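>>> next comes the sequence, and after it the predicted model I'd like to discuss.
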Amino acid sequence: MSFTRRTFLIGAGTGVSVLVLAACTGPEPTIPTLTPTPQPSDGVPAPVKLWRSNWAADPLAQGAVSFLPVGSNLEDRTALRSPLHNRVFFAGEATSDAPGTVRGAIESGARAAREVIDVVAAKERVGIVGAGAAGAEAARVLTALGIDVIVFEARDRSGGRIDSRVDEDGKFFELGAWELAVEGDSLLIADVDTVPLDGTIAVSVSSGLATGDVADLVAVQKDVSARLAAWANEQSTSDTGIASSLKDSGASAAAGVVGDIPADDMPPLYAEAARLAAGSEPEDISTWFPPTAIGAASVIPTGKLSSIVSTKLDGVTLALSTAVVAVAYDDNAVSLRLGTGESRRVDRAIITVPLGVLKAGAVEFDPPLPLPTRSAIDSVGFGQVEVVRVAFDTAFWTTDAAMWSLVGTDAEITTWVNLQPLTGETTLLGIAAGDAAASLSDVDDAALTQMVRRMLAPFAG
């Protein structure tokens, strides 16, 4: 099964669940607004508006989503959430059984809260570091039981990597959790307006356009994941990356094709879905422990997703613009040192900062974290996913496919969501992942605009 270098117009990312999004702190990603006079470039005008995330460059996010790379294992995630002296507890999507999802972040916050409830004494105060999905849920659970809670958040807003924005027309969109899984995130979907990411897929092949259904693609990707896992479990060799395993296992061919898309084109479609789910290159993603989000039907939030977090924080003491830079703990209490140099004493603490922040050593622990925890922080991967949203005065594209993908090319942004058939907006949502996403951090707005126009040229009429 060979990987072809063809241009695909949709389908690669449809099996990815929520891309990230537990609590984190720090300054917000930049959101430049462009007002150029649109000029044609290979049939692609300049966008009239552009918004972008920059999680890789955010010092208090340092990435977007955790994943298990080759050589790691599930025990690493267990070590990440192990409490310290029953004083310091850990939450966040990297500690959950559904990593890379809003649901996973929320469930981790509830789990950490239950751990605190088991040991907390009367009149004790609990400090929570981070007002994202994990921190907000932990605060909600504890506050509901009458436990004294204070949440420290370095940003001037709650939500963390759930970053809800509103355009000039009053429409909400996300620069963080751009996608939600239909099944796993059903409770979230019930509380926020969404549109299903479905419709027809169109794939560019040598003979023209091959077509199929998005739902069929999701089903095939789910089947490929199952076959790939079964094949990996039968191997006597060590773990390998998904890209190599796809070639060696024949899982894509056995799972079948979508519509009239050629069989040889299915492996790169699956590899791209894995890249979006993990924020990493497919060769680095463990075949033994692939992202669970692949093969999940999804929706795009069109309502204010961050309201889920702010609602959980109603009635909770919240200290915004207050960074925690050090955590000192013993058998009696926890001391949280703030960026201002002040310290706050609490009886227990829940740390929900992103894995990337822990990897960078941005939060100091005294005494140092135990060796298993430090090893887990080093072993679990933290991938890069960036969102670029571009609006146009009129549609220049000729396909009505809801999702486009550039696979096997040098494009930095490989997946595009066409919002026109979903919401009626002449707006495209670009998702970059892995090495390409990391490379966008140093690209200024003018250069990014030209890159966008170049990458969208295959879709122009």
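Sure thing, it's come through. No experiment lies behind these values; they were computed from the predicted model shown.
>>> only C-alpha atoms for contact and neighbour calcs from this point on.
Noted.
>>> which stretches in the stretch 351-461 of the chain count as helices?
Using DSSP state H, counting those that start in this stretch, the helices of the stretch 351-461 of the chain run over 355-359, 371-379, 420-423, 435-439, 445-456.
>>> which one of those helices lies nearest to A144?
helix 355-359 (27.8 Å; CA to CA).
>>> the closest residue to G184 other than its chain neighbours in helix, strand or coil?
In space, G184 comes closest to R103 once its chain neighbours are excluded; the distance is 6.9 Å by CA to CA, 6 or more residues apart in numbering. Classification of R103 by DSSP: H, G, I helix; E, B strand; the rest coil places it in helix.
>>> contact partners for R103?
184-185, 188 (CA atoms under 8 Å, 6 or more residues apart in numbering).
>>> ok, second structure coming up, stack it against the first:
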Amino acid sequence: MSPNRRSVLIGAAILATTSAAGFGRRSANASTPGTGSVLVIGAGIAGLTAARDLARDGRRVTVLEARDRMGGRLWTDRNWQDMPLDLGASWIHGIDGNPVTELRDEFKLPTVVLNQNVITTYSGGDHLTAAEMAEHEADAAAALAAIQVLSALPRFSNTSFAAAIDLVLTQLRLTGIRADRVRNTVHHFIQDSFGADPEQVPLWVGQHHVSHGGDQVVFPRGYDEIPTRLAEGLDVRLGHVVDRIAHDTTGVRVHTDHGVFHADHVVVTLPLGVLKTDAVTFDPPLPAKKQEAIGRLGMGVYNKLYLRFDTQFWDDAELIAQFGVPNDPMAAWFPLQSVTGVPVIAALRGGSVARRIETLDDTATVAEGMLALRAMYGESAPEPRDYRITRWSSDPYARGSYSYPGIDSTPDDRGIVAEPIGNRVFFAGEATHATESSTVHGALLSGRREADLIRRIG
């Protein structure tokens, strides 16, 4: 299991996170066929990376994006003028050898280290003592190591993390509060990593992931500077909703609410959550093998609650872990004042916890967050002056946050989803990367992969 997946990976952390309306042009006129032409569906990182590489190769590239902004699941909210808020992706997960780091350096963008190494932990309203923390760290390390051993055994490949933690707790003879804390830690670890619950994720994933070392960093000016710079010079059509993709030996035809676009090839970067719906149809239908792989993979949910206050009342820490929260195995709070200079704290939730919270309205969501904070810091904790909330599973152009391997999935499924059809239809996006899915860098690498494949086809 990687120690730097997602924004925190609580289990591992205990052991050691533009509106682009000015770019491209809106047009009601569909394109005409042309030699070497490529349509790219989606102006997220995968799509923009593929489009940029293909345009540099001399192809005529048009990017079709349903939203009125670029970035996809990378989305910076700029309503707070003194603090851009990344509502989707936030971190470069390990800067060493990471392709997103290459873009950061190419575009000369500032980043700030936010590693989650300095951790404060509460159980109910009390700090865990140094002795309790040391004990829990040792217990969690032993449990995660035991799970990793199980994940390498073929007979446990499709065993769920939920079943595995029960097994290793018995092996380690951990009971009572110590077992509960380890179980909750591993549950949060999975919810954070995959946007899914431990019952939904198989152990084999522990043997099929490549991670990057080095610091975890965030973008104080907003992550959306990456897609904004990637899109420079590209023909990006915002507000173009695709509903049908047809192809034959003569080329591809992409049907949108602004007309039909023709090209030699199309790169589809629709999120897995959208591929699972009938929002976009394929003619001919996707091969049965591909549809089955899409069905076996899952689309996780990972949401954020930003709370802004006039003054800081929480710990000076990079991460605040909280046991004993109702309806939540363990809460993770991220103080952001060291990054932004603004007293803002963020709660990040995944899996069924995120899905349940997403059903609440804003008032109830904020109230639930404040109930958790006041359990740690007392009833005198003030009401926030402002807030921001994400609801990614309700987004029709995402249907979730990032993909995860379903309990019946195999390590081959992502490669099957990525397989091109007839050298006409190509697939990119984080869900198509075999070893670095659910990350920005995985999406970026998938875009490069498909652009290179089209170049090699000729």
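It's in. Nothing here was measured: the structure is a model prediction, and the numbers come from that model.
>>> TM-score for the pair, please.
Laid over one another, the chains give 0.65 as their TM-score (TM-score structural alignment, normalised by the length of the second structure), with 342 aligned residues with a CA RMSD of 3.8 Å.
>>> re earlier: and the residue nearest to G184 of the first structure, how far is that from L187 of the first structure?
Counting by CA to CA, to the nearest Å, the gap between R103 of the first structure and L187 of the first structure amounts to 9 Å.
>>> from what I can see H240 of the second structure touches D257, true?
Yes - using CA atoms under 8 Å, H240 of the second structure is in contact with D257, at 6.2 Å.
>>> the more surrounded of the two?
H240 (23 against 12; other CA atoms under 10 Å).
>>> which position in the first structure pairs with the more buried one?
Per TM-score structural alignment, the equivalent position to H240 of the second structure in the first structure is T322.
>>> relative to I413 of the first structure, how far out is the equivalent of R78 of the second structure over in the first structure?
Alignment note: R78 of the second structure maps to V166 in the first structure; criterion TM-score structural alignment. V166 of the first structure sits 23 Å away from I413 of the first structure, going by CA to CA.
>>> kindly report the same for V195 of the first structure.
From V195 of the first structure to I413 of the first structure the distance is 22 Å (CA to CA).
>>> is it fair to say A138 of the first structure lies in a strand?
No - counting by three-state DSSP, A138 of the first structure is not part of a strand but helix.
>>> that one and A113 touch, don't they?
Yes - with contact defined as CA under 8 Å, A138 of the first structure counts as touching A113 (5.1 Å).
>>> out of these two, which sits in the busier spot?
Comparing A138 of the first structure with A113 by other CA under 10 Å, the one with more neighbours is A138, at 29 against 25.
>>> more crowded one of V166 and I413 of the first structure?
For V166 of the first structure and I413, the more surrounded residue by other CA under 10 Å is I413, and the numbers stand at 25 against 13.
>>> can you tell me the closest non-neighbouring residue to the more buried one?
A432 (4.5 Å).
>>> likewise A20 of the second structure?
Per CA to CA, 6+ apart, closest to A20 of the second structure is R69, 4.5 Å.
>>> that neighbour belongs to a strand?
No - under three-state DSSP, R69 of the second structure falls outside any strand and is assigned coil.
>>> give me the neighbour count for the counterpart of it in the first structure.
R69 of the second structure maps onto R157 in the first structure, with residues paired by TM-score structural alignment. For R157 of the first structure, the count of nearby residues is 20 (other CA under 10 Å).
>>> isn't R157 of the first structure up against A319?
No - using CA under 8 Å, R157 of the first structure makes no contact with A319, being 9.8 Å away.
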